[in-house]
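Chemist: can't give you the sequence, but here's the structure:
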């Protein structure tokens, strides 16, 4: 069998594996607040998230097109299949390491950093599409700050609305509303995160000259959505524990405020075809909500560890991908 075809098949397999791992790694963030407030039982939340992620992944393709052409031009990439395979192996390795330690790191940062690192290792810094790459980086950097502000504002609004209400009764009603916001959160996660694997597969198909445009084929969309849904059904309880309880003590009103603000930001990014880190956005929204309620109520030590992981993910994944590319290049 032709080497390029073998590499392309390898890319498809590992891209779907990345989506599967992303399902139980990142999707845990989307349901963490509803599980921690006991609005949903963990197993019920996981299955609901799996279904909503699948639907979200099938609905949009704009982010996939951004991933496929805005970091590196696949039409200009020599040994493109090797580059993409190295990037996937790096991103998967980093996701598994952070999942093992229960740290909610960013799959988006890991993947984008890995693509850049592998491409630079193959062809130098000139291979990057700097206009598109910087646009993606701006979205990744700014979205957590917008999420903190959004969480703070929504929670402040809820405090005004519920000022003269019986908090026990209000929290009881809001807990039921959290089922809807958790579903919305999972849907928006699918609209953004699942598309990253679609973009990677499309890059590989272009590099192998199996397609000549950046259109996302139907089988790619279905395969990526299925992998994300299956991964979600496995669940990511370590991440749920960190996001749902270790950043702050979450009550139903906090959970719904965090869900609404983060879902709006993620879906907004999807509509303008920009990838964002759902992990960053959701965790930052929770920090914003906690700050609005009581600054000292946020466990800033845990938040600091999460932020450090956010910062180091991109350079570490880029370095890992560069090394993996050089290793694969010995054989291909």
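Modeler: Thanks, I have it. Every value quoted in this text rests on a predicted model; they were computed, and no experiment measured them.

Chemist: going forward, measure contacts and count neighbours with C-alpha atoms only.
Modeler: OK.

Chemist: so what's the residue lying closest to residue 192 once chain neighbours are set aside up against?
Modeler: Nearest residue to residue 192, sequence neighbours excluded (CA to CA, 6 or more residues apart in numbering): residue 270, at 5.6 Å. Residues in contact with residue 270, defined by CA atoms under 8 Å, 6 or more residues apart in numbering, are 60, 62-63, 191-192.

Chemist: from these, which is closest to residue 151?
Modeler: Distance to residue 151, by CA to CA, is smallest for residue 192 among the contacts of residue 270, at 19.7 Å.

Chemist: what ranges do the strands span in the protein?
Modeler: Applying DSSP state E to the chain gives no strands.

Chemist: which helices and strands does the longest helix along it pack with?
Modeler: Criterion DSSP state H: the longest helix present in the chain is helix 3-36. Packing partners of helix 3-36 (3 or more CA pairs under 8 Å, 6 or more residues apart in numbering; DSSP states H and E): helix 42-59, helix 80-100, helix 167-192, helix 194-207, helix 218-234, helix 237-241, helix 252-271, helix 278-293.

Chemist: using CSV, lay out the ones you listed together with distance to residue 14.
Modeler: Output for those, formatted as CSV (distance: least, CA to CA, whole Å):
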stretch, distance to residue 14
helix 42-59, 18
helix 80-100, 6
helix 167-192, 18
helix 194-207, 9
helix 218-234, 11
helix 237-241, 22
helix 252-271, 24
helix 278-293, 21
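
Chemist: also this one, for the comparison:
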């Protein structure tokens, strides 16, 4: 196996691993409100979301082409790929892509551990931009297009990041207000039960929309790696096997369920009712689908969180946990630079070692970091059994604080029973 092919294989495996983390990191975007209102059982919700993510991934390639063409400046003046970045020179670009993916995955896993719904998309773009700047300089990043349309990192990533949450908040606020206004005379129990059925449909649409946007980002990364290694030359298409494997990876991740983030979105931000949930999900689906059609690689997490906040703003008397919202906003602000910093450090490390050994070292670092965070997450289990527990213990804020329910609670119960039995025996 040639060095280029070995590094390409590492890039493809790492990209699919990112796609998997993207799936469980973003499950809450579609299903958190439906789980919180009990419109769907937790396991049923993630299963439905996984199937629809799989289908959605095949519906469009606009976002995938954005990732392929709008981040790394790979084209020369004629529009053809730069010779120094492809073929025999493809090792440089492959190492950049691998380092960027490591930055994205590390940030995804860290925010999952903390229960923070930050953007997988921005983690990916941040990692790629950081590694590209380290490897090719500032001019290696395609910041803007040719001036005739929104393009590059600014037009396709940064601008949607600023605008989409605000649009989602506004749409969800108005939608929630209208829902409660139009159903003012309906008894609360009938309103709740009716809108729970509506939630199933709106949550399904969000899952489908998520597949059309987020699954394609990994497709774009793998296609870029294939171009770098000389195995693909078409800048306007994606190989079918890339579509299939990326769709399967994000669906598998979605089925696993990112329960920590689902808990934060469903219970920690706003106490959601069924009408609010339907308004939030419908708002998210509309914004994401419109953006996918235009090729904007926006953050579905930002959109979903904005919609949930909007549902709280739009309902009179609803309580929004602004402290948690502020913590999320802080995570949003530092996602791009943090993932970019990790990506840049990984590139410098891999480049200094050189060749295949450099790629293997940063891949090993990724495995070690992922293993540590997974082991640390076991200290406080959040799964489908306790995802709807009350927010009093704030697992998202303090990941190593004991859960109210779960293994530790059971052990305390067992200790109390043992103590009572011992006391009774002494009395007898």
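Modeler: Nice, I can see it. Predicted model, so just to flag it, every value in this text is computed and none were measured.

Chemist: can you calculate the TM-score here?
Modeler: Here the TM-score for the pair of chains, by TM-score structural alignment, normalised by the length of the first structure, is 0.98; 332 aligned residues with a CA RMSD of 1.1 Å.

Chemist: if we can go back for a sec, nearest to residue 16 of the first structure, of the helices and strands packed on helix 3-36 of the first structure?
Modeler: Smallest distance to residue 16 of the first structure across these (CA to CA): 5.8 Å, for helix 218-234.

Chemist: trace residue 322 of the second structure over to the first structure, please.
Modeler: Aligned counterpart of residue 322 of the second structure in the first structure: residue 300 (TM-score structural alignment).

Chemist: actually residue 243 of the second structure, not the one I typed
Modeler: Correspondence of residue 243 of the second structure to the first structure, assessed by TM-score structural alignment: residue 221.

Chemist: and the gap between that match and residue 55 of the first structure?
Modeler: Going from residue 221 of the first structure to residue 55 of the first structure by CA to CA, to the nearest Å gives 11 Å.

Chemist: the more surrounded of the two?
Modeler: More crowded of residue 221 of the first structure and residue 55, by other CA atoms under 10 Å: residue 221, with 23 against 20.

Chemist: sorry, back to before: what sits against the match of residue 322 of the second structure?
Modeler: Here residue 300 of the first structure is in contact with residue 247 (CA under 8 Å, 6+ apart).

Chemist: how far away is the nearest residue to residue 86 of the first structure once chain neighbours are set aside from residue 210 of the first structure?
Modeler: In space, residue 86 of the first structure comes closest to residue 325 once its chain neighbours are excluded; the distance is 5.0 Å by CA to CA, 6+ apart. From residue 325 of the first structure across to residue 210 of the first structure, the span is 22 Å (CA to CA).

Chemist: out of the helices and strands packed on helix 3-36 of the first structure, flag the one nearest residue 71 of the first structure.
Modeler: So among those, helix 194-207 is nearest, using CA to CA, at 10.5 Å.

Chemist: what lines up with residue 311 of the first structure in the second structure?
Modeler: Alignment note: residue 311 of the first structure maps to residue 333 in the second structure; criterion TM-score structural alignment.

Chemist: against residue 26 of the second structure, how distant is that match?
Modeler: 18 Å.

Chemist: contacts only, for residue 251 of the second structure.
Modeler: By CA under 8 Å, 6+ apart, residue 251 of the second structure lies in contact with 20, 23, 49-51, 53-54.

Chemist: just the buried positions in the longest helix of the first structure, please.
Modeler: For helix 3-36 of the first structure, a neighbour-count test (16 or more other CA atoms under 10 Å) marks 4-5, 7-12, 14-36 as buried.

Chemist: try stretch 45-65 of the second structure
Modeler: Under 16+ other CA under 10 Å, the buried positions of stretch 45-65 of the second structure are 45-58, 60-65.

Chemist: could you do stretch 215-232 of the first structure as well?
Modeler: Buried residues in stretch 215-232 of the first structure, counting neighbours by 16+ other CA under 10 Å, are found at 216, 220-232.

Chemist: closest one of those to residue 124 of the first structure?
Modeler: Residue 124 of the first structure lies nearest to residue 216 out of these, by CA to CA, at 27.7 Å.

Chemist: which residues touch that closest one?
Modeler: 61, 64-65, 198-199, 202.

Chemist: Provide the aligned range in the first structure for stretch 262-279 of the second structure.
Modeler: Using TM-score structural alignment, stretch 262-279 of the second structure pairs with 240-257 in the first structure.

Chemist: how long is the matching stretch end to end?
Modeler: Start-to-end span of stretch 240-257 of the first structure (CA to CA) is 17 Å.

Chemist: that one: how far from the chain's middle?
Modeler: The chain centre lies 19 Å from the centre of stretch 240-257 of the first structure; the measure is CA atoms, centre = their mean, to the nearest Å.

Chemist: with stretch 178-194 of the second structure instead?
Modeler: Distance, stretch centre to chain centre, for stretch 178-194 of the second structure: 33 Å (CA atoms, centre = their mean).

Chemist: can you state the residues of the first structure onto which that stretch aligns?
Modeler: Against the first structure, stretch 178-194 of the second structure falls on residues 157-173 (TM-score structural alignment).

Chemist: now do the buried residues in that stretch.
Modeler: residue 171.

Chemist: contact partners of it?
Modeler: Stretch 157-173 of the first structure is contacted from outside by 251-253, 257, using CA under 8 Å, 6+ apart.

Chemist: need the buried ones from the residues you listed selected in PyMOL.
Modeler: One line in PyMOL is enough to select the buried members of those, burial here meaning 16+ other CA under 10 Å:
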select buried, resi 251+252+253+257
